[in-house]
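>>> would you be able to build a 3D model of this:
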Amino acid sequence: MGALGLGGGLWTLGRALANPQPGRIERPGAIITLWLDGGPSQLETFDPHPGKAIAHGTRAIATAAPGIELAAGFEALAEQMAHVSLVRSLVSKEGDHERATAYLKSGYGPNPALAYPSLGSIVCAELPEVGVEIPRHVSILPSAWPARGGFLGPGLDAFVTGDPAAPLPDLRSPVGPERSAARREDLAFVEAQFAAGREAEVDATGHREVVAKAEAMMGSVQLAAFDIHEEPEAVRERYGDTPFGRGCLAARRLVEAGVRSVEVSLGGWDTHANNHELVAGLVGALDPAFAALIADLRERELLASTVVLCGGEFGRTPRLNRLEGRDHWPQAFSWAIAGGGLRGGQVIGSSDPEGGREVVDPRTIADLHATALVALGIDPETELVTPDGRPVKLSEGAPITELMA
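Below you'll find the predicted structure:
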């Protein structure tokens, strides 16, 4: 159960995180990350260069934001671009999937001596719980490396689940109410005997807290947030009949219920061969789901308090290889960001239209994280203390001021 992230963090953060800090937004917010696992091609998604050699035939379409184009296939998202901004000049030195994923999710380069918490874990730690009985940090359709709590403890790991078309497993006791109650009594007796004379050690494990939260979750009406079948058919159709589309709909429902961080993964972007064909299929799932999520959050007056991020661990090479694929390219790639009171319809930076490594107005992953934190009323300069006594800032980046409303 501890691995599922149902318990609280095992490390003391040095202050009462459950209390809002001065200057926070009125409704404590949330973050939704659409994780494009494998490294999406920026040229076939958020940074097309139509007519250039590096496009290799990729077309672009106009959007509702004047002057901003997306790659063909994003017709639904194009209509929402007045509420979405693009950072086209992200730079990184990590070209390996695992290392780059760790960097993108935490904002810190991989360190064998210290596991940094993911952005979602930080948001959960810094924003109040507000009576949520289900996990506050959720990963839907997770990749090989879902978001982790790092040095904040396993209690802030993401609770992982699959396609929302299926119900959550292991939520009902395999035995009747009387036998289930007897088992709980037996467990309480064994725990009490074990804790005698070692209360401090037992408390440090967080075991009793984890069990209590698991039991509360199993009986909570908030579990309905995972059930997308409660949504009208017309709403489900807007997101698309795909696992990813259903994941995005579940993300909206979870945020509405008070969950602080939801990550929805769409894998398959490691297009070393047949790039254009594979990306076209993936965009077919991403476009309706991303667009519907933005529109749905706006209609429910949730977008102002919810930051939405979309991107992967790096981009793809400007030129095709012999297999008509694009290889790893961390030198310049794109992410989309929306919500949280940030300005939409903006483009930050630009990549070289001729395929070079130089970018205009380069930004780091830490900058992207700092922007999201500020949008949620969290000071990125805040320092946490690791278990070995080392102070670490929530983010070493600088917020992107052009996106601040």
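
>>> alpha carbons only for contacts and neighbour counts from here, please
OK.

>>> right, and residue 140 touches residue 158 too?
No - Residue 140 lies out of contact with residue 158 (C-alpha atoms under 8 Å); the separation is 9.2 Å.

>>> list the buried residues for stretch 398-405?
398, 399, 400, 403 (16 or more other C-alpha atoms under 10 Å).

>>> next, count neighbours for the spatially closest residue to residue 30 that is not a sequence neighbour.
Taking C-alpha to C-alpha, 6 or more residues apart in numbering, and ignoring the residues beside it in sequence, residue 30 has residue 260 as its nearest neighbour in space, at 4.3 Å. Using other C-alpha atoms under 10 Å, residue 260 has 29 other residues around it.

>>> right, and residue 260 touches residue 31 too?
Yes - in this structure residue 260 lies within contact range of residue 31 using C-alpha under 8 Å: 6.3 Å.

>>> quick one: the helices in the stretch 251-400 of the chain?
275-299, 365-375 (DSSP state H, counting those that start in this stretch).

>>> format the buried residues of stretch 398-405 as TSV; extra columns: distance to residue 153.
Output for these, formatted as TSV (distance: C-alpha to C-alpha, whole Å):
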residue	distance to residue 153
398	26
399	26
400	29
403	32
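
>>> report the two of these separated the most.
398 and 403 (12.0 Å; C-alpha to C-alpha).

>>> to compare with the earlier structure, here is another sequence to fold:
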Amino acid sequence: MKNAYLKLDPASRREFMLRTAKAALGVSVLSGLDNEAFGAAEAAPTGKGGKAKAVIYLYMGGGMSHIDTFDPKTGETKGFKDPISTNASGIQLGGYMTKMAKQADKISIVRSMSSKTGVHEAGTYIMHTGYDPRGTIVHPTLGSWAQHFKGRSHATLPSSVTIGAGTANAGFFPPALAPVPISSPESGLQNAKSSVTDDMFKKRVSLMNEFDSAFRDKFRSPEVRAYTEFYDETMNLLTSKDLEAFDLTKEDAATRQLYGNGFGQGCLLARRLVQSGVRFVEVRSGGWDMHNYIDEAMERTGNGMDNAFAALLTDLKRTGLLDSTLVVLGSEFGRTPNINENSGRDHYPKVYSTVFAGGGVKGGYVYGSSDKDGKEVADKQVTVQDFIATIGAAMGLPVSEVVMSPSGRPFTVGDKGKVVGDIFA
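You can find the predicted model right below:
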């Protein structure tokens, strides 16, 4: 048994440990862990960056059209709706962004993003890690990087959470640094309570500790200590009143209605978690792979994002959290400037847009540009590595510091990306 366990790769070992916990303790520990996956840097300039105590990363899975959202055009690539004016002088948004148009004075838009991949899986991976996917190693995401450098953000709550379909891991960091995945914001940690009585649960924990003690004493490796830490932190969370942070029913009806359904409720949960001390929260929205009938898709998915994003900024401002919380919106690539034969847009990594707000970021600001048709970067190209490094710098992470993986390879936050310091106030 011992030899078979040690031959497993880290992901397989973690899966084994989680399933053992479920069988032994009567809990699945963390909601969504069994789901399949969702689809040296420059430091920030002196006095810029590092203000964000927390980050909310809104990820538009599938490839968000830049032209229909944050980089509208008026020529042949315009699309089905005209650009609209905003409350920020000189800035227009796509015609579907009616509510974000009233929040433009709070955001910085980067219109010169560019990636080398137009494939969903690889594009998603790099927009979360700053690294191209490799078969020999898994790279950490930003929540894990932050916990590595800064430690835990809360005594019992996790330091990072991912809301939406998919799995999350810590890359080459210990498993205790992995984000907690939440499948549904309404359900939260629905499997956090044991299916057995409190007395029986305590007996099972005691028995398992007794069973494991000889193994832990014999194998005093960092990896074994990491899994022990993972279990200890999970036990603390299971018995903490802080679990209420995951319960959306604690919000009043007016606030829940403000955010809307689906993705919006994920954004509301993100606000609750950040307010309670979670450092990094990702909220994932699907439905952006709009090859067909993009006007209908934008009326549905685009309007949902517009409402939720605007509600989140409004709510963070109302609760006094916007100055200390960086909100970032991104996608794995943009979509083709020209409408295709199916009234949709296809994959387009050459130029697309991302958005920053709060956390020391300028409001009513545009960095970089695409050309008049949205086909090429015209000014101030920003790579995915720059994007990741900029978020890291906003959190005050040492993005140029080299960290060695267990295999002895050097890595940095954002893979030597350059911080876009101009977006910081």
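
>>> after superposition, what's the TM-score here?
The TM-score (TM-score structural alignment, normalised by the length of structure 1) is 0.89; 385 aligned residues with a C-alpha RMSD of 2.4 Å.

>>> sorry, back to before: check contacts around the aligned residue in structure 2 for the residue nearest to residue 30 of structure 1.
Aligned counterpart of residue 260 of structure 1 in structure 2: residue 279 (TM-score structural alignment). Listed by C-alpha atoms under 8 Å, 6 or more residues apart in numbering, the contact set of residue 279 of structure 2 reads 53, 54, 55, 143, 153, 159, 160.

>>> sorry, back to before: who wins for proximity to residue 74 of structure 1 among the helices of the stretch 251-400 of structure 1?
Using C-alpha to C-alpha, these put helix 275-299 closest to residue 74 of structure 1, at 5.3 Å.

>>> so that closest one aligns onto which residues of structure 2?
Under the criterion TM-score structural alignment, helix 275-299 of structure 1 matches residues 294-318.

>>> anything in contact with each of residue 260 and residue 31 of structure 1?
Shared contacts of residue 260 of structure 1 and residue 31 (C-alpha under 8 Å, 6+ apart): 120, 123.

>>> in contact with the residue nearest in space to the middle of structure 2, which residues?
Nearest residue to the geometric centre of structure 2 (C-alpha atoms, centre = their mean): residue 282, 2.9 Å. Residue 282 of structure 2 makes contact with 56, 57, 58, 59, 161, 162, 163, 270, according to C-alpha under 8 Å, 6+ apart.

>>> coming back round to it: residue 406 of structure 2: which of the contacts of residue 279 of structure 2 is nearest?
Distances from residue 406 of structure 2 to the contacts of residue 279 of structure 2, taken by C-alpha to C-alpha, are shortest for residue 143, at 18.9 Å.

>>> counterpart of the closest one in structure 1?
Checking TM-score structural alignment: residue 143 of structure 2 goes with residue 120.

>>> quick check: buried residues in the match of helix 275-299 of structure 1?
In stretch 294-318 of structure 2, counting by 16+ other C-alpha under 10 Å, buried: 294-295, 297-298, 301-316.

>>> and what of stretch 26-37 of structure 1?
28, 29, 30, 31, 32, 33, 34, 35, 36, 37.

>>> same question for stretch 244-255 of structure 2.
Neighbour counts over stretch 244-255 of structure 2 (16+ other C-alpha under 10 Å) mark 245, 246, 247, 248 as buried.

>>> wait, what's in contact with whatever residue of structure 1 lines up with the last one?
The criterion is TM-score structural alignment: under it, residue 248 of structure 2 has residue 228 as its aligned partner in structure 1. With contacts taken as C-alpha under 8 Å, 6+ apart, residue 228 of structure 1 has the following neighbours: 164, 165, 236, 246, 249, 250, 253.

>>> same thing but at 10 Å, please
164-167, 235-236, 246-253 (C-alpha atoms under 10 Å, 6 or more residues apart in numbering).

>>> separation between it and residue 353 of structure 1?
Residue 228 of structure 1 is 42 Å from residue 353 of structure 1, where distance means C-alpha to C-alpha, to the nearest Å.

>>> kindly report the same for residue 395 of structure 1.
For residue 395 of structure 1 relative to residue 353 of structure 1 (C-alpha to C-alpha), the value is 31 Å.

>>> still on that earlier bit, which among the contacts of residue 282 of structure 2 gets closest to residue 323 of structure 2?
Of the contacts of residue 282 of structure 2, the one sitting nearest to residue 323 of structure 2 (C-alpha to C-alpha) turns out to be residue 56, at 12.6 Å.

>>> can I assume that closest one sits in a strand?
Yes - per DSSP: H, G, I helix; E, B strand; the rest coil, residue 56 of structure 2 lies within a strand segment.

>>> which residue in structure 1 aligns with it?
In structure 1, the residue equivalent to residue 56 of structure 2 is residue 32, according to TM-score structural alignment.

>>> so that match makes contact with residue 336?
No - between residue 32 of structure 1 and residue 336 there is no contact under C-alpha atoms under 10 Å: 11.8 Å.

>>> shared neighbours, the two?
With C-alpha under 10 Å, 6+ apart, residue 32 of structure 1 and residue 336 have common neighbours 308, 309, 310.

>>> what do we get in structure 2 for the second one?
I take that to be residue 309 of structure 1. By TM-score structural alignment, residue 309 of structure 1 lines up with residue 328.

>>> what segments of the stretch 151-300 of structure 2 are helices?
Under DSSP H, counting those that start in this stretch, the stretch 151-300 of structure 2 gives helices at 198-218, 222-238, 253-259, 263-276, 294-297.
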